[in-house]
Each structure stands twice: as C-alpha cells, then as structure tokens.
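A.B. asks: Return a 3D structure for these sequence lines:
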Amino acid sequence: MKTILLASAAAATLFAAPAFAQDAVGSVGVAYNHAKTEAGAADNDMNGAKIDGVVATPAFGDWTVTFNAAGTYTDSDFGGDETGLSGAVHLTKAVEDMRFGGFVSGEELPLGYTLTTFGAEGQKYFDRATLTGVASYGTAADADLWTVGGEAAFYATPALRLAARASYSDLDVDGASTDGWSAGVNAEYAFAATPYSVYAGYDRSELEDFDVTVDAFEVGVRYNFGGGLQARDRAGANLGRNVNSVLTSLFRGNVQ
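C.D. replies: The predicted model follows:
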C-alpha cells in the first residue's frame, strides 16, 4: 500500500509538474550519480540515475503547498539492481522574508522497508542568499532516525546558485544507537533565456559506530518553470532537497 501511495505521489509530481507552469513554481530534473561506500575493509561502488520533480503552489493566504517526488535506479556491487520511490508534502507559511512549516515524507529502502519521516522546516531569505533549517523524525521497521540540519545558499549571480549543507542524525536500531552525519556542496547554473539549468553536487556521509562512510557525486539537468533559481527558493520549491538523509546516501548514493 505504501508503495502504491509513493508511486502515485511521484507520478503526480513528475508528470503533472509542467502543467502547473502558469500557476506554480518548480522543476523536473534527471541526474546520474556515483557513490563509493566503505564499510570496514569492504568497499561498494554504486552507479545510478534519478528523476525528480517539485511543485510549489499557493494554497490559501500566505500558505504554500509543496509536492516533491523522485524515482531512483541504483546498480551496486553488493545489492545488484534496485529501484526506489520517494515523495513528500510540505505545508509552509510565508512571514515577511521568512517561511515556516512542516512536512511528511515516505522513502522506499531496500528489503521492502519504507522510511516515513515527519519534520519542521524554516527558511530566511536575503537579497543574495537563503538559509534553511530542518528538524525531523523518521521510522522504518524497528529503526528510529532523528535528524537536524541546515543549508546556506548564495547567489553569486542570478544564474548561479552555490550551496553548502550539513546534517546530524541519531539512529536507533533494536536498542542499539549510532550517530551519523552528512555534509555536502552543490552548484547550479541556469542558461540565459531558457528554462534549463545544470547542476553538480557532492555529499560525504558517515555512520560512526558502524565504521561506514559514503562519498556521493551527482550531475544533472533541470527544466524549471514559474521563475528562476532564486524564485524557486522564495516560493518554497526547493524544500525537500536542502538536507540529505544519511540513509538515502547509504542505500541509494544520492546527492540532494
């Protein structure tokens, strides 16, 4: 049932997004990613592809609803071929030069598990920068994942967005607890007089007590609608991309 719901959310966002172009702000993108996982003496290389989409639209008054979804394909040395879906719904309110709200998301993990996450998020807008903060709780089977994180984005020009992000997580599995963290950078460049942009990113994630580290790289292209790169930020159309999940890096090798 959860898989059906995730698939429905992903399809609605990815394929209906361009139809909202006149009334909303968002993007649809495709990307290639590569990740290397080191777990003690064992290494695992992952290569994959991702298609994602996001739509932010006014709901009522100063409130905004944002839908984002992604479909992923991963080929790893250990796990072979894997596909996954993820989706989220955000409800936020714009207050002067800030935005506050919450979200609920679902993400397929290997072995048939689904990570369900609830969280609070906020953004502060400046002339050439955006600050984002997120706090969340996620659960999958017998695992509990608490995460806090943030991103700082700077617009070197209206067409060039540079960002750095970091998050800290506490993962409890069957009574055993471990700390995890993720940090990364990315850049996105929008081509003049076109709705297209290209981006690249790098994340490093670690689960300390399990001696697991993941280095992930991603490059992609996006079709944007409703405004430029900074308009996406201010409309709430980058929510869901700003802070990476340690488990997403571990199992999918994805960069956000």
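
A.B. asks: Please count neighbours and contacts with C-alpha atoms only from this point.
C.D. replies: Will do.

A.B. asks: same for the strand ranked longest in the chain, what does it pack against?
C.D. replies: The longest strand of the chain (DSSP state E) is strand 42-60. In this structure, strand 42-60 makes packing contacts with helix 2-16, strand 25-39, strand 63-76, judged by 3 or more Cα pairs under 8 Å, 6 or more residues apart in numbering; DSSP states H and E.

A.B. asks: Switch those over to a markdown table; also include mean neighbour count.
C.D. replies: Shown next, in a markdown table, are these (neighbours: other Cα atoms under 10 Å):
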| stretch | mean neighbour count |
| --- | --- |
| helix 2-16 | 18 |
| strand 25-39 | 23 |
| strand 63-76 | 22 |
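
A.B. asks: for those, which one sits closest to residue 212?
C.D. replies: strand 25-39 (4.5 Å; Cα to Cα).

A.B. asks: can you give me the angle that closest one makes with strand 42-60?
C.D. replies: In terms of direction (axes from the mean of the first three to the mean of the last three Cα atoms, to 10 degrees), strand 25-39 departs from strand 42-60 by 160 degrees.

A.B. asks: quick check: angle from strand 25-39 to strand 63-76?
C.D. replies: Using the same axes, to 10 degrees: strand 25-39 against strand 63-76 is 40 degrees.

A.B. asks: Tell me the spacing between the spatially closest residue to residue 130 that is not a sequence neighbour and residue 37.
C.D. replies: Distances taken as Cα to Cα, 6 or more residues apart in numbering put residue 153 closest to residue 130, at 5.1 Å, once the chain neighbours are dropped. Residue 153 sits 27 Å away from residue 37, going by Cα to Cα, to the nearest Å.

A.B. asks: isn't residue 68 right next to residue 11, touching?
C.D. replies: No: if you go by Cα atoms under 8 Å, residue 68 and residue 11 don't touch, sitting 10.3 Å apart.

A.B. asks: Which secondary structure elements does the one helix or strand residue 178 maps to sit against?
C.D. replies: In this assignment (DSSP states H and E), residue 178 forms part of strand 176-190. The contact analysis (3+ Cα pairs under 8 Å, 6+ apart) places strand 176-190 against strand 160-173, strand 196-207, helix 246-252.

A.B. asks: Kindly recompute the last result at 6 Å.
C.D. replies: Strand 176-190 sits against strand 160-173, strand 196-207, with contacts defined as 3 or more Cα pairs under 6 Å, 6 or more residues apart in numbering; DSSP states H and E.

A.B. asks: before we go on, could you also do this sequence so I can check it against the first one:
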Amino acid sequence: MDKLEMGVRRFGHVNWLGLKTLAMREILRFTSVWTQTLLAPLVTAGLFLLIFSIAIGPSRGEVMGVPFINFLAPGLMMMTVIQNAFANTSSSIVISKVQGNIVDTLMPPLSPIEMVLGYLAGGVARGVVVATAILLALALFLQIVPVHIFWTFTFVVFGGAFMGAIGIVAGIFANKFDQMAAITNFIVTPLAFLSGTFYSVDALPPALRSLTHFNPVFYLIDGARYGVIGTSDSAPLLGLAVVSGTTLVLVFIAWMMIKTGYRLKN
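C.D. replies: Below is the predicted model:
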C-alpha cells in the first residue's frame, strides 16, 4: 500500500455515517428527556418574564422604543439557548468521563473535527428547538413576532455553536461534576447575566459599557434582540463577525484538545 492510500480512510475523507451517528446520539440525549431539557427552560423563561412584568414592567417604561417586556423577551430567549447548548455538550462529555464510557466515542473511526462537529450538532439542535418553543410562546401569549426571522435564527444557531464549543472545552477540561459546576457558576453564568439581557448597555457607565463589548454573549443577546424587535445596541453584522470569529477559535481549541487526547486518554 503506497503512502497516498494509507492517508485516505476507506470511507472517504469525511466519515459521514459516523458523524451522523454521533450527532443523532447527541440529539436523542435531550429529546428522550424533553421535560427536563425542553419544557423546563420554557417554563423558566416564562417565569422570568412573569416576575419582571409584575415587579417592574408597568413602571419601567419603554426601552429602545419598545415596552420593557418586549425588550426583555429576546434576551431571555438567547440566554436560555446558550445555557442549554452549553449544558448539552458539556454534560455529555463529563458524564461519559465519569462513567468511564468515553472510550465508546473515542474508539470509532472519527477524526477530531468530526467529533467536535458531532457534539456541536447536538448543542445547536437543542438551542434551535428551545428558541422555537419560546418564540411560539411569545407569539401566542404576548403577540411578539420576530421582525427579522432570518437574523433571529442566525444568531440562535451561532449562539448554540458558540456556547456548545465552550461546553466541549469545559467538558474535556473537567474531570468531576464539581469542576463543571465551578465553570458554570464562575464563567458561563456571569457571561450570560452581564451581557445586556436585562438592560440596554447605553444605561451603563462608559467604562462598563466598553467592557461589555468584549463579551461575545453581548453580541448574541443584541443580535437576537435585533431579530425579534428590530433594534439593537450594535450592528448585527459586527455581532455576527465577533461571534463567528470567537466560535472558530473555540472550535480550534476543542479540536486540539481531542486531537492530543487532553484529559480524555488518561
């Protein structure tokens, strides 16, 4: 067998069947427990909206030219999307490592990038399903319909990919559930809550406003807001560029971690 033949896998440059199988496994992980992974986030987002509408909604006035609840809704939707995308990829890897069956994913003839894409498919799919459910509920109960449906789902997909990639990196790094909880509490939650979900960054002091623009989640929240209500703090193209660039960096890090077997093969 010559060198060229040795460099080509028998099923081609891309193992489409293996990639599809891994992606379907990750999707079935959350659809099989839909009350926990799909219904619970919908209820949580609804409770947030209810509490804010009762507590400060009537007295808050308009924000960016729309009622406060309309301003808040897309931010809550995106926050729910990224939290679920992160949970899907990170929990899948950590549970496999703790239970000792991560080898079942490492042994099949999947390249590192195929493994990354397979895990990401589950995170993005969960984010899209959650976003769709929330948007349907917003349209049904609050008559909030996305102004730019294309931009809305573009940022939902990129939000799922961005936080799904963080989940892969975090899942590989963490060897125990308490390490995973620390990453969630001290990295993921602050990124989500300090991103303009509950306020416009124009209301912040100049120093905090500038700092917020270094948070990629801000652009996800802002992009979703533009898609749903048609207004935002920054240009959607800028947000898309920042998020896509950051996601590529995270995917590269995840690829390197899987390629080297970091915390996976020992």
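
A.B. asks: overall similarity of the pair, as a TM-score.
C.D. replies: Once superposed, chain against chain, the TM-score is 0.25 (TM-score structural alignment, normalised by the length of structure 1); 116 aligned residues with a Cα RMSD of 6.3 Å.

A.B. asks: sorry, back to before: within the helices and strands, which one has the residue nearest to residue 130 of structure 1?
C.D. replies: strand 143-157.

A.B. asks: Contacts for that strand next, please.
C.D. replies: The contact list for strand 143-157 of structure 1, computed with Cα atoms under 6 Å, 6 or more residues apart in numbering, reads 128-138, 161-173.

A.B. asks: ChimeraX command for the buried members of those?
C.D. replies: Filtering these down to the buried ones (16 or more other Cα atoms under 10 Å) takes a single ChimeraX command:
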select :129,130,131,132,133,134,135,136,137,138,161,162,163,164,165,166,167,168,169,170,171,172
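
A.B. asks: and the strand holding residue 178 of structure 1 with strand 196-207, angle?
C.D. replies: Using the same axes, to 10 degrees: strand 176-190 of structure 1 against strand 196-207 is 160 degrees.

A.B. asks: And for strand 176-190 of structure 1, what's in contact with it?
C.D. replies: Contacts for strand 176-190 of structure 1 (Cα under 6 Å, 6+ apart): 159-171, 196-209.

A.B. asks: In terms of secondary structure, what does the longest helix anywhere in structure 2 contact?
C.D. replies: Assignment by DSSP state H gives helix 68-99 as the longest helix of structure 2. Under the contact definition 3+ Cα pairs under 6 Å, 6+ apart, helix 68-99 of structure 2 sits against helix 112-137, helix 149-173, helix 216-229.

A.B. asks: rewinding a little: save the helices and strands packed on strand 42-60 of structure 1 as CSV, and put in distance to residue 87 of structure 1 too.
C.D. replies: Converted to CSV, these look like this (distance: least, Cα to Cα, whole Å):
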stretch, distance to residue 87 of structure 1
helix 2-16, 6
strand 25-39, 14
strand 63-76, 4
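
A.B. asks: can you tell me which of these comes nearest to residue 101 of structure 1?
C.D. replies: strand 63-76 (9.1 Å).

A.B. asks: chain center to the closest one, what's the gap?
C.D. replies: How far strand 63-76 of structure 1 lies from its chain's middle: 7 Å, per Cα atoms, centre = their mean, to the nearest Å.

A.B. asks: residues of the following helix or strand past that strand that come out buried?
C.D. replies: As assigned by DSSP H and E, the chain's next helix or strand after strand 63-76 of structure 1 is strand 80-95. For strand 80-95 of structure 1, burial by neighbour count (16+ other Cα under 10 Å) applies to 82-94.

A.B. asks: and the angle from strand 80-95 of structure 1 to helix 2-16?
C.D. replies: Using the same axes, to 10 degrees: strand 80-95 of structure 1 against helix 2-16 is 70 degrees.

A.B. asks: quick one: contacts of strand 80-95 of structure 1?
C.D. replies: Outside strand 80-95 of structure 1, the residues touching it (Cα under 6 Å, 6+ apart) are 6, 62-75, 99-108.

A.B. asks: Compute the first-to-last residue distance for stretch 62-70 of structure 2.
C.D. replies: 9 Å.

A.B. asks: ends of stretch 165-183 of structure 2, how far apart?
C.D. replies: 14 Å.

A.B. asks: quick one: the longest strand of structure 1 to chain centroid distance?
C.D. replies: Worked out by Cα atoms, centre = their mean, strand 42-60 of structure 1 lies 6 Å from the chain centre.

A.B. asks: Buried residues of that strand, list them for me.
C.D. replies: 45-58.

A.B. asks: Now residue 98 of structure 1: closest residue in space, sequence neighbours ignored.
C.D. replies: Residue 98 of structure 1's closest residue in space is residue 124 (Cα to Cα, 6+ apart), at 4.5 Å.

A.B. asks: that's a strand at that neighbour, yeah?
C.D. replies: Yes: the assignment for residue 124 of structure 1 (DSSP: H, G, I helix; E, B strand; the rest coil) places it in a strand.

A.B. asks: so it touches residue 133, yeah?
C.D. replies: No: at 9.0 Å, residue 124 of structure 1 does not count as touching residue 133 under the criterion of Cα atoms under 6 Å.

A.B. asks: Look up how far residue 113 of structure 2 lies from residue 256 of structure 2.
C.D. replies: Counting by Cα to Cα, the gap from residue 256 of structure 2 to residue 113 of structure 2 is 9 Å.

A.B. asks: More neighbours: these two, which one.
C.D. replies: residue 113 (18 against 15; other Cα atoms under 10 Å).

A.B. asks: Spit out the contact partners of that one.
C.D. replies: residue 255.
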